[in-house]
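*Asks:* model the following, please.
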Amino acid sequence: MRQNRWMVSLFAAGAVAFSAGAAEAAKPAPAKAAPAAEAKKAPEDVWKLIPDTVAEVDGKSVSKDEFVKFLLKSIPDGKIPEGLTAEMIRKEAPGLVKQMVLDRLISAQVEKAGIKSSYEMAKAKLNERFKSFNPQQLEMIKMQMAQAGKDFEKLLDEQAKNPQVQKDVAIGEFLEKNVMKTVKVTDEEVRKYYEDNKATQFTEPADQPDMVRASHILIMAEEGKAKPEEMKAALDKATKIMADLKKNPEKFEEVAKAESQCPSSRQGGSLGAFGKGQMVPEFEKAAFELKEGELTGPVKTKFGYHIIRRDAAKGPTVMPFETVKPQLTKFLESRKQQQAFLDYIKKLETEHKVKYTMPLEVPQLPGAATAPAAK
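*Replies:* Below is the predicted model of the structure:
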């Protein structure tokens, strides 16, 4: 329920409009143009297209002034960005008004349920979310932040102290306990979806003639970032792995899962099929030169050192039900949760006799799920 997500797109549009007009404004003035001081127009009233009453809740009017205050609280320093026009705000206003009304209604329900926002709750939920990440993915995020001079734990702590984040977490806790808890997906529903969509979503097409299929093991040593001794250590490790795999090539997947620093390690190093131009040049050249089953390496790229194996091309492959069942179950749960949320919104609006002045569209959950596809 964060207003900021709405505002980012709105203000970005304003910035684009401002930039587009800058070139026109920079043109030389006509010979008879008025002096700059006289030609300067008064700033536009960006709220002029908003009606005096934007909504009605429980028989009481929600005023334009309340709406303006709501938005200004979401803007850094409470200042309207340059280039933002009344028409831009008018276009976004219906969704923003609904956001404001629902924020009030759900916040009241959260308070009624006795759920209090706090730093402790926010910190716990943020930690819980990051723990759900794949360990290597999380480690990569931390490493990238460190390289950018940012401390992961400090940033997490700052987020947990943010009042809006705390409020969002409290709302999420309420919805989880009171709206989402009834959502269940049966094995029969999962199986039916799989059978109905097997051909379109769970069948991987055959590899194209101009593509290769390969797996790799990456020992990271980023060009320009790793120290000389780190580069040497990475090369030595990759060289040893290559020597061991020449003796025991059947252990490739096992070694990839244990040693590779690429997310593909979860699939035993498999990168699937790819064509020319999809990989960095050094990797592409090495992969395309291999015959099926052959190994090469270490191959140096800007990411580090790779051991590459050319894999056999595949024809059309149907993903087994048991393989996709966990992901598919989550997708169907997410879809049901979205509908439960929309039903809950409708219930709140009906109970509180909500009426909107401007046309509205049915809102969608942020990051609405899409059906899983074959990979």
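*Asks:* contacts, neighbours, all on C-alpha from now
*Replies:* OK.
*Asks:* just checking, F202 touches V318?
*Replies:* Yes. With contact defined as Cα atoms under 8 Å, F202 and V318 form a contacting pair (5.9 Å).
*Asks:* those two: who's more crowded?
*Replies:* F202 (20 against 14; other Cα atoms under 10 Å).
*Asks:* against which helices or strands is the helix or strand hosting V101 packed?
*Replies:* Secondary structure from DSSP states H and E places V101 in helix 86-112. Contact here means 3 or more Cα pairs under 8 Å, 6 or more residues apart in numbering; DSSP states H and E; on that basis helix 86-112 packs against helix 3-25, helix 64-72, helix 163-178.
*Asks:* distance from the helix or strand that it is followed by to the middle of the chain?
*Replies:* As assigned by DSSP H and E, the chain's next helix or strand after helix 86-112 is helix 119-131. Distance, stretch centre to chain centre, for helix 119-131: 18 Å (Cα atoms, centre = their mean, to the nearest Å).
*Asks:* please enumerate residues in contact with helix 119-131?
*Replies:* L138, L156, D157, A160, K161, V165, Q166, V169, A170 (Cα atoms under 8 Å, 6 or more residues apart in numbering).
*Asks:* second chain to compare with the first, below:
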Amino acid sequence: TYYIAEVNESGITSDQLQKTFLNAISRYDDTALSGLDQSAILSFKKNILDQLINYELFYQQAQKEKIKISNDDINLEIDKIKDNFSSPEEFNEALKANNITPAQLKEDIKRQLMINSILEETRNQISISDEELLEYYNENKESFLELEQVYARHILVETEEEANNLLLQLKEGLTDFAELAKEKSIGPSAPSGGDLGFFTRGQMVKEFEDAAFSLEPGEISDVVQTQFGYHIIKCEEKKEEYSPAFEEAKERISNTLRYQKENEAISTFISKLKEEAVIVYNY
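*Replies:* Take a look at the predicted model:
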């Protein structure tokens, strides 16, 4: 057997690398893949090999720590996989197509659960103090600022004359705005009754934005001309600019810091394992 790399005398085969590589690129569409040149593919493969080495190091550490995985845990994971198939036969066919035996699948899952356990152990060592949370809040206040937003609908037509006629119908209360948008608007939001959802300043063309932000909830604009044609805008809801207090932002900050610290802890752990390991590259 040809090993492309060895980690403490445990080999990673070129088949393993190729299989993991093909699995990774299957998530990309053809356009993204056709843009990859030879050096990008080599770099991608090198990253995957690094990942396989990291997993091998985690697995060896899990063995060293004698981490036990029960059959119940393994079967639970197999049941989760089976849930993605419409029948047991379809599941078995998928195993055959991928050249995986049920025993191999069990072994792969056991290995993955052992690695997960080691990673979880590393993550659980993280702690974040209130002082750190407050410091992050004070240093990043601007990122928590929620900008003024408008929730609007619009009707877009080609001529000013048609827009004025529709506006007259709306002002006289002869028709519902959303129904009229479905019937008459030529904009892409017509099927949803002209619904544009919430938007902030800078997301729409200036004439449209100025009109939309000048309205109060329930108000309908005069006819507004833009490069797209003639619009009638209805403001459904408005949210003023808002800066959340520390207590409101605390959970969000905690999640951000935890994510950062967990990644740092895992990187440090990998570096330590690599320093203590004998890694041989055979290419």
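*Asks:* can you map out the helices along structure 2?
*Replies:* Counting by DSSP state H, structure 2 has these helices, from start to end: 14-25, 30-34, 38-64, 71-82, 88-97, 102-123, 130-139, 141-144, 160-171, 177-184, 206-214, 246-276.
*Asks:* angle of the first one against helix 38-64?
*Replies:* What it means is helix 14-25 of structure 2. 110 degrees (axes from the mean of the first three to the mean of the last three Cα atoms, to 10 degrees).
*Asks:* find the nearest non-adjacent residue to S215 of structure 1, please.
*Replies:* S270 (4.0 Å; Cα to Cα, 6 or more residues apart in numbering).
*Asks:* look at that neighbour and say how many residues are nearby.
*Replies:* Neighbours around S270 of structure 1, by other Cα under 10 Å: 21.
*Asks:* one step back: dump the helices of structure 2 to TSV, plus distance to D195 of structure 2.
*Replies:* Converted to TSV, the helices of structure 2 look like this (distance: least, Cα to Cα, whole Å):
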stretch	distance to D195 of structure 2
helix 14-25	37
helix 30-34	32
helix 38-64	42
helix 71-82	39
helix 88-97	42
helix 102-123	43
helix 130-139	35
helix 141-144	27
helix 160-171	16
helix 177-184	8
helix 206-214	13
helix 246-276	30
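*Asks:* between those helices, which gets nearest to K238 of structure 2?
*Replies:* Closest to K238 of structure 2 of the helices of structure 2 is helix 206-214 (Cα to Cα; 8.4 Å).
*Asks:* which residues sit against that closest one?
*Replies:* By Cα under 8 Å, 6+ apart, helix 206-214 of structure 2 touches 150, 152, 201-203, 221, 224-226, 231, 233-235.
*Asks:* restricted to strands, list those residues.
*Replies:* Among these, the residues falling in strands (DSSP state E) are V150, A152, V224, Q225, T226, H231, I233, K234, C235.
*Asks:* of those residues, select the buried ones using a ChimeraX command.
*Replies:* Command for ChimeraX, covering only those of these found buried under the criterion 16 or more other Cα atoms under 10 Å:
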select :150,152,224,225,231,233,234,235
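*Asks:* what do we get in structure 1 for Q16 of structure 2?
*Replies:* Using TM-score structural alignment as the criterion, the counterpart of Q16 of structure 2 in structure 1 is F70.
*Asks:* leaving out chain neighbours, which residue sits closest to its match?
*Replies:* M100 (7.2 Å).
*Asks:* could you give the number of residues near the aligned partner of the one you found in structure 2?
*Replies:* Under the alignment by TM-score structural alignment, M100 of structure 1 pairs with L52 in structure 2. Residues within reach of L52 of structure 2, counting by other Cα under 10 Å, total 18.
*Asks:* and Q125 of structure 2, by the same measure?
*Replies:* With other Cα under 10 Å as criterion, Q125 of structure 2 counts 10.
*Asks:* could you measure from it over to L113 of structure 2?
*Replies:* Q125 of structure 2 sits 19 Å away from L113 of structure 2, going by Cα to Cα, to the nearest Å.
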